[in-house]
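1. can you look at this prediction? I've put the sequence above it.
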Amino acid sequence: MTDYERPLSFGLSLDPDARAWAYTRRLARTAENLGLEHLAVQDHPYQPGHFDAWTLIAHLSAHTDRISFLTDVADLQLRPPVMLAKAATSLSVLTGGRIRLGVGGGGIPDAIASMGGAARRGPDLVAFADESVGLLRKALNGDSVRLDSPYHHIAGYQAGPVPTRPVELWLGAQKPRMLAVTGRQADGWISPLNIYVTPQEVPSRQRIIDEAATGAGRDPRELRRVYNVIGAIGGGDGPGLVGEVRRWVDTLTEWTVVLGFDTFVLWPVADPERQLALFAGEVVPAVRERVEAIRSGR
């Protein structure tokens, strides 16, 4: 059993479809009104039908008041780290601390190359991402950033603005070397969808993160663990977790107290408004209650 006993939080993934921005904005407002903590926006800018993630987040943040926003995940190969930190801290100041920065190395090399990115792969990608995360941390903290390496040439940038609430840096990863980067440097792990990293595969990933964190002198319990959960609540067909409310409650409770996740982002396969209502109104409060009862019983 691996329960890091971190506070639970829940979110909704928003589709950055450029044809449906009014509907997306309505979903964002509804999620906030229903008490969710996060709105997640994927970052695939090479998709011609997708909005830029940061532009969409900026728009939605102006139409909400409390809920936080998460890039799930920003592509490091298309977004230079110091500029990415500038965008995140700027939005954090403007929104009163409602930005969480999720980043990833970039998983679709040919698409990245189509926009002028380097399309790195394998060990080269991991080394680049590792260095980029280190630069991000410095820039998010408002430090002076200087580095001359094969990957980055930064000649002494003084980072800022610095938000009152630090921007948390979460890393999307699924393979051992990137998971180790997460443990050494990030504030949290964003797991890919539950159909890509299945529940059976999670414990081995968590161990890699924990061992890397411990080896770097960090407490693994301080890292957030985020699971992107695709599925359908209330039955029906589709990929991922499909079943009635009770199955969702049982499963998310188990994924908390056994697998170690503390944050769940819903990716509805159909009818997002109905799925959001069921998730926020029935699944989330029941999971919170069950997890609290289990933790208290210890």
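-> Yep, that arrived.
2. for the rest of this, base every contact and every neighbour count on C-alpha atoms.
-> OK.
3. who's in contact with residue 266?
-> 10-13, 228-231 (C-alpha atoms under 8 Å, 6 or more residues apart in numbering).
4. element containing it, please.
-> Assigned by DSSP states H and E, residue 266 falls within strand 263-268.
5. check residue 247 too.
-> Residue 247 belongs to helix 245-257, assigned by DSSP H and E.
6. buried residues in that helix?
-> Neighbour counts using 16 or more other C-alpha atoms under 10 Å place 245, 247-249, 252-257 of helix 245-257 among the buried residues.
7. that helix packs against which elements?
-> Using 3 or more C-alpha pairs under 8 Å, 6 or more residues apart in numbering; DSSP states H and E, the elements in contact with helix 245-257 are helix 284-297.
8. alright, now check it against this:
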Amino acid sequence: MPTGHENAGYRRLFDGDGLTFGVGFPITGTNRSMPDAEAEIQLAQRAEALGFDGLWARDVPTYWPKFGDAGQTFDTWPWLSHVAAHTDEIALGTSSVVLTLRHPIHVAKSAATVDQLSDGRLVLGVASGDRDPEYEAFGVDREERGALFREAVETVRALWREDFVEREGQWGHLEGDLDLVPTPTTETIPLLPTGNARQSDAWIADHGDGWLFYHLPEPTLESYLEQWREAAGEKPFAIAVRVEFADDPGAEPEPLHLGYRAGMEWFQDYFDRLDALGLDHVIVSVDTEDAERGLDRFADGVLNRY
């Protein structure tokens, strides 16, 4: 079995020198009810054909109206298996699996299954969660989420790397008489802690294979990248950005939640600046009024420049 964490998906996202781009589900923008699965798959295939490097699925167990959206609504693991069966080489990512609400043995097995079925294309964003009522619903102490997150990361790593693991935690006990099957295509699936995940930068740099963050203003992003390089060297840093194109290519930016509405010229300059800062990957959500047109416009105006 190959060693290390650099599976096919990780290499697709991070092997090059420049900025790479992925697309976040739901690509159609339907995030309060069930999206059209066939339309989502067609758009995923379109993104792959256009040269996007990743497709990213969220993990949102329940719909909390106060939060504002229900993610892509489909459960992460069967959905990514479905996407894997209808795509060829594009990386498949989670943004991000809520480790505090999932049993680590289930996470390890499900992720390894998707990784095997996709020929090593899975990159695992992992998070501590951000929807308060879910902790009570799952019987999890919200105040313990930082420790639970650390424990889960260490446990899934052990399950992938070791045979017949002996380990115990708040999730249960393994006494060396049970083994995990299947195992991933590499020694461990790459893990990207998301946001701060209730951890220190040093812990994330030491235990993560990269860092996945939300949209950040450019001065803040520059500061984060400087701190990250000091702590983690060349491990990758990725963010998510909402992109909405104005009809006027020269239009100045208007802030949106987690992104901007602006003309193509501004977005070209913006992503050039992010590339110059040393950012490694961007997960974009495009115009949901006409998602296919949004993907095409982004590929023609931005993606094809890299």
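-> Received the coordinates, thanks. It should be emphasised that the depicted structure is a prediction, and the values quoted were computed from it without experimental measurement.
9. quick one: TM-score?
-> After superposition, the two chains reach a TM-score (TM-score structural alignment, normalised by the length of structure 1) of 0.80; 270 aligned residues with a C-alpha RMSD of 2.6 Å.
10. before we move on, the earlier item: let me have the contacts of residue 266 of structure 1 in CSV, extended by distance to residue 271 of structure 1, secondary structure and neighbour count.
-> Compiled in CSV, the contacts of residue 266 of structure 1 are given as follows (distance: C-alpha to C-alpha, whole Å; DSSP: H, G, I helix; E, B strand; the rest coil; neighbours: other C-alpha atoms under 10 Å):
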residue, distance to residue 271 of structure 1, secondary structure, neighbour count
10, 18, strand, 20
11, 16, strand, 28
12, 13, strand, 29
13, 13, strand, 24
228, 18, strand, 23
229, 15, strand, 21
230, 13, strand, 21
231, 11, strand, 25
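11. in JSON lines, list those along with distance to residue 241 of structure 1.
-> What follows is the contacts of residue 266 of structure 1, written out as JSON lines (distance: C-alpha to C-alpha, whole Å):
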{"residue": "10", "distance to residue 241 of structure 1": "16"}
{"residue": "11", "distance to residue 241 of structure 1": "16"}
{"residue": "12", "distance to residue 241 of structure 1": "15"}
{"residue": "13", "distance to residue 241 of structure 1": "15"}
{"residue": "228", "distance to residue 241 of structure 1": "11"}
{"residue": "229", "distance to residue 241 of structure 1": "7"}
{"residue": "230", "distance to residue 241 of structure 1": "6"}
{"residue": "231", "distance to residue 241 of structure 1": "4"}
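12. element containing the residue mapped onto residue 93 of structure 2 from structure 1?
-> With the correspondence set by TM-score structural alignment, residue 93 of structure 2 lines up against residue 70 in structure 1. Using DSSP H and E, residue 70 of structure 1 sits in strand 68-71.
13. ok, now which ones touch the residue nearest to the spatial centre of structure 2?
-> Central residue of structure 2 (C-alpha atoms, centre = their mean): residue 95, 3.0 Å from the mean position. Shown in contact with residue 95 of structure 2 (C-alpha under 8 Å, 6+ apart): 56-59, 124-126, 194.
14. now the helices: where do they sit in structure 2?
-> Shown for structure 2, the helices assigned by DSSP state H span residues 8-14, 37-50, 76-85, 104-117, 132-137, 145-161, 201-207, 218-232, 264-277, 291-301.
15. can you put those in JSON lines and add distance to residue 283 of structure 2?
-> Shown next, in JSON lines, are those (distance: least, C-alpha to C-alpha, whole Å):
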{"stretch": "helix 8-14", "distance to residue 283 of structure 2": "11"}
{"stretch": "helix 37-50", "distance to residue 283 of structure 2": "12"}
{"stretch": "helix 76-85", "distance to residue 283 of structure 2": "16"}
{"stretch": "helix 104-117", "distance to residue 283 of structure 2": "20"}
{"stretch": "helix 132-137", "distance to residue 283 of structure 2": "25"}
{"stretch": "helix 145-161", "distance to residue 283 of structure 2": "23"}
{"stretch": "helix 201-207", "distance to residue 283 of structure 2": "20"}
{"stretch": "helix 218-232", "distance to residue 283 of structure 2": "15"}
{"stretch": "helix 264-277", "distance to residue 283 of structure 2": "12"}
{"stretch": "helix 291-301", "distance to residue 283 of structure 2": "12"}
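16. how about stretch 26-43 of structure 1, aligned to which bit of structure 2?
-> With TM-score structural alignment as the criterion, stretch 26-43 of structure 1 aligns to 42-59.
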